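Peer 1: sequence below, structure please.
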Amino acid sequence: MQPESVMAYVNRLKNTNLACGKTLLELTTYREVALWWFVDVMFYYYLFNREYAGSGRKTGLIHKIQTSRLFRALVRKVYYIGDYPLALIAYLILLRFNRIKQVTSLGQEKTILITGEDIEWRTFYAGDQSEPILSDQFFHAIIQELNEKGAYRIVSTFPLKCPYIPSIRTVISKCKHWGVLHVPLNLFFRCRIGRERSEAKLHFRKIWDMMKDDRGLAELLELPEDPDGEIRRKIKNYFAYDRPEYVFAEFVKFISMAETMLDSIKPAVIVIEDEYSVFERALIVAAGKKNIPCIAIQHGVIDESHKGYLYQADEISLDHSIKSPFVPIADVTAVYGQYHKDLLTRAGGYPENVVVVTGQPRYDRLTDLDRQPVRSRLIEEWHLDPTKKIVLWTTQCHGISDAENELNFHTVFDSISSIKDVQLIIKQHPGEPGRYDTMIQEHLRGYSIDAHIVAKDADTLGLLALSDLVLLLNSTTGLEAVALQKPLIVLNLGGQPDIGNYVLEGVACGVYRPGDLKTTIERLLHDDACLAQNREGFIRRYLYRIDGKAAERVVALIEECAETRGVGAVRQEGTK
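Peer 2: Below you'll find the predicted structure:
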């Protein structure tokens, strides 16, 4: 399926009246909240990635065991019970580092609550420091600006994620090295919340029993691309909870945990990254119930097919209601540039007054990365040859097929091996599973090239600052490369349309055939004037300003929301 057809199908599925007289969206309403919005984005990508396609259903003894009712019930029970030890682990970590008293004393001062994701915890260079720091790279500039104000207590939260050991290590590291109080959401799981989840599970199982034979639903779920009925099984599990994953009953749990946390922390404002994911959506719902303003900060590329941001005109409430049928969104969404505001308000269903252009606070440190001491340290850290040109390739292996990955590996490695005095840095996406590490290493063995595979959590902005050319498929990395005045190549060998406007806007060269990559790299390393002439206009439209003051603008927005409770007069443009 193409993005447009997938989006159209998802909208038709949730909005069509079934034979029972209700829509799928209405049937997912629980305690006045339409829980469909918690799966809307995941279900879209499930379809887009064609998880139901392939060579038919799996067979064999292991598959039979894994799909048996007894095995699923056992795994679900373990999943259920897991919330209790996770709550205990969160408590013990905070107790070990003397943070419990800090948690219990919250609410006595103005608090800003941020969502500190595990993936953002890393070392990077910031400000005028010659040594790298360990912090949350997404919120660091905002935290620094808030600390300078001295008027707020900053608290971070995020749930422990599977696999749990790395997530627990991240929490411990934050307790050791961070001046911000980080409180895992799991601390707020209660026995009553477990009972609420069980009640929700029974409720939605009854709903599924009522609708499983619905003729209208059967017609919607009958697709030629899905001969084995995998889509139906996916929808069924959202209701019936046959196997552990994000399902409606679990969303009820997350909302209740978020409400319990907000009752304890009592924040003046909540600032969110990745607002369409499950935990963040639950936090928005809980905040809406408690009348606590939420600010969402754009964290990645938004394009015309981004399901996390694009809604139909009547799906977002004009008065910020979180109740069904409306999608719960933040009170204010801070975006990179005017392009993104126009997209959200003209095509995404967002009201004009809830989208504010601020720029990206994470990019405030771009102006410091060209300092010679930092460059020298980075070259030494990654064992680079300062006499050679540097091509940075930021991969996204988990978003494309293995066949396309293998074609990319051969194309890039063939091209680099035939260009003199060039070294390749491979920076994998932090979300890439380990199997892609092996795949890259295996393909590299067949080439004699100067290649460096850096850690997945390496400082991407630092790598970009060192690079002479950047190679990608689609990513926020492209915005950052343009901001740093780097020549950019979009390598898209999969035959799908480009995601993002880099080539269209004239700040990148598109390579769509393997044989064109080598000559394109050589041409841009020699002269990138064809791209350079378009960068300033692109930056104004997509990034507002690279002036080191985006965090200042976001903090001004936070203070304004704290004063007006989030739904008052937000600025139509970024704070000057």
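Peer 1: please count neighbours and contacts with C-alpha atoms only from this point.
Peer 2: Fine.
Peer 1: gap between R553 and E559?
Peer 2: Between R553 and E559 the computed distance is 10 Å (Cα to Cα, to the nearest Å).
Peer 1: compare with the first, here's sequence two:
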Amino acid sequence: MIETAERIIKVKKPSIIVMHDEYGALQMSFLYASKKFKISTLSLQHGTIYQNAFAYTHKDSDINNDVTELDFPLPDRMCVWSESAKNALITSAKFPITVPIVTGDPKMNSLNKNKFKREKILKNFKIPSDKKIILFATENLPSNEERDLISHTIFESISMIKDCFFIVKVHPNETDISKYHKIAEKFKVSSYMIIKDANPYELIHVSDIVIISYSTVGLEAMRMSKPVISLNLMGYHDESIIIKNNLASIVRTKKELIPTITELLVDQNKEKIEYAKNFAEQELGSIYQDATEKIVKNILELKNSENRF
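Peer 2: The predicted model follows:
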């Protein structure tokens, strides 16, 4: 992949490379290649970054931005959502202090400028207004066994809860959504919607409960003052920032899900919701930052710096 990245750079001759995260195999290949050709690089934070996160736990010896051997390559700048993320990159991931730049999350520009109207959203998605709405955000989990267990557990539980409408927001990396229709049919769930391409903030806004495993969607829902259920049915996510800090209702067995949903539909813990909202705002940054403008400014600064090609 590094050779492919080098060939693309030779042909396209970019003045800067911008990437959405920097730890995937494709992104790292371009980082290695960009160092060779002295091309500026900038990455955007993709998911939650916190102290000792798996993807961002390095030794000092792992990081050397100018070395030629295969260490952990870094972008010239990384635009992050919050001071919390910046501090985690510097202390836990050993990033040089010049790399992380706090810009905020560009997705929040949309959330800040659009005043969501519940009635309009319900009408657009043909969601009944007289039912409680439960949103499940799927995740690109590495274990197929866990994916199947979570999906079957949720649909089975939903089939036993009256007067609710179930929304499955499919992760962008999932390609086969037919499996969810098959599970719905298996458990005779009729009042539901499965959607992939939609503004998640609109769906969160109209939802009464949001269900995740450990996704950043959980924190985004908390910032919007929604109660969140975190499914940890196989015990894989104990180190999740959501579970570790007791921000959500944690469900560890199948039999716990129905009573947890039922309880939250009747009596939401306002004190816990407020605590989770404050925590999420600290991790995700303010929605009032002009993130897009700041990111563009950093791109132009790197692009207009000394031509390194």
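Peer 1: so what number do they get for TM-score?
Peer 2: For this chain pair, the superposition-based TM-score is 0.87 by TM-score structural alignment, normalised by the length of the second structure; 307 aligned residues with a Cα RMSD of 2.7 Å.
Peer 1: hmm, back to that, look at R553 and E559 of the first structure and report which has more neighbours.
Peer 2: For R553 of the first structure versus E559, the count of surrounding residues by other Cα atoms under 10 Å is larger for R553: 21 against 18.
Peer 1: map that one onto the second structure.
Peer 2: Aligned against the second structure by TM-score structural alignment, R553 of the first structure finds its counterpart in K294.
Peer 1: what distance do you get for its match to D62 of the second structure?
Peer 2: In this structure, K294 of the second structure and D62 of the second structure are separated by 29 Å, where distance is defined by Cα to Cα.
Peer 1: quick one, strands of the stretch 201-309 of the second structure?
Peer 2: All strands of the stretch 201-309 of the second structure, identified by DSSP state E, counting those that start in this stretch, fall at 209-212, 228-231, 249-251.
Peer 1: most packed of those strands?
Peer 2: Greatest average neighbour count among the strands of the stretch 201-309 of the second structure goes to strand 228-231 (a mean of 26), per mean count of other Cα atoms under 10 Å.
Peer 1: by how much does that strand deviate from the first structure on average?
Peer 2: If you overlay the two and look at strand 228-231 of the second structure, the average distance to its match in the first structure is 0.8 Å (mean Cα distance after the TM-score superposition for the first structure).
Peer 1: which stretch of the first structure lines up against that strand?
Peer 2: The counterpart of strand 228-231 of the second structure in the first structure, counting by TM-score structural alignment, spans residues 488-491.
Peer 1: so K59 of the second structure touches F95, yeah?
Peer 2: No: the pair formed by K59 of the second structure and F95 falls short of the contact definition of Cα atoms under 8 Å, at 10.1 Å.
Peer 1: out of the two, name the residue with the larger neighbour count.
Peer 2: Under the criterion of other Cα under 10 Å, the comparison of K59 of the second structure against F95 puts F95 first, with 23 against 10.
Peer 1: what's the match for that one in the first structure?
Peer 2: Aligned counterpart of F95 of the second structure in the first structure: Y350 (TM-score structural alignment).
Peer 1: list the contacts for that match?
Peer 2: When contacts are counted by Cα atoms under 8 Å, 6 or more residues apart in numbering, Y350 of the first structure is found next to Y311, A313, I316, L344.
Peer 1: distance check, it against L217 of the first structure.
Peer 2: Counting by Cα to Cα - Y350 of the first structure and L217 of the first structure are separated by 29 Å.
Peer 1: skipping adjacent residues, who's closest to the counterpart of G431 of the first structure in the second structure in space?
Peer 2: Mapped onto the second structure by TM-score structural alignment, G431 of the first structure lines up with N173. Distances taken as Cα to Cα, 6 or more residues apart in numbering put N140 closest to N173 of the second structure, at 6.7 Å, once the chain neighbours are dropped.
Peer 1: got a list of what the one you found touches?
Peer 2: Contacts of N140 of the second structure were listed using Cα under 8 Å, 6+ apart, and they are H171, N173, E174.
Peer 1: if we can go back for a sec, out of the strands of the stretch 201-309 of the second structure, flag the one nearest Y201 of the second structure.
Peer 2: strand 209-212 (11.4 Å; Cα to Cα).
Peer 1: element containing the residue nearest to N173 of the second structure, please.
Peer 2: Taking DSSP states H and E as the definition, N140 of the second structure sits outside all helices and strands.
Peer 1: quick one, strands of the stretch 301-450 of the first structure?
Peer 2: Ranges of strands within the stretch 301-450 of the first structure are 332-335, 355-357, 389-394, 422-427, based on DSSP E, counting those that start in this stretch.
Peer 1: no further questions, thank you.
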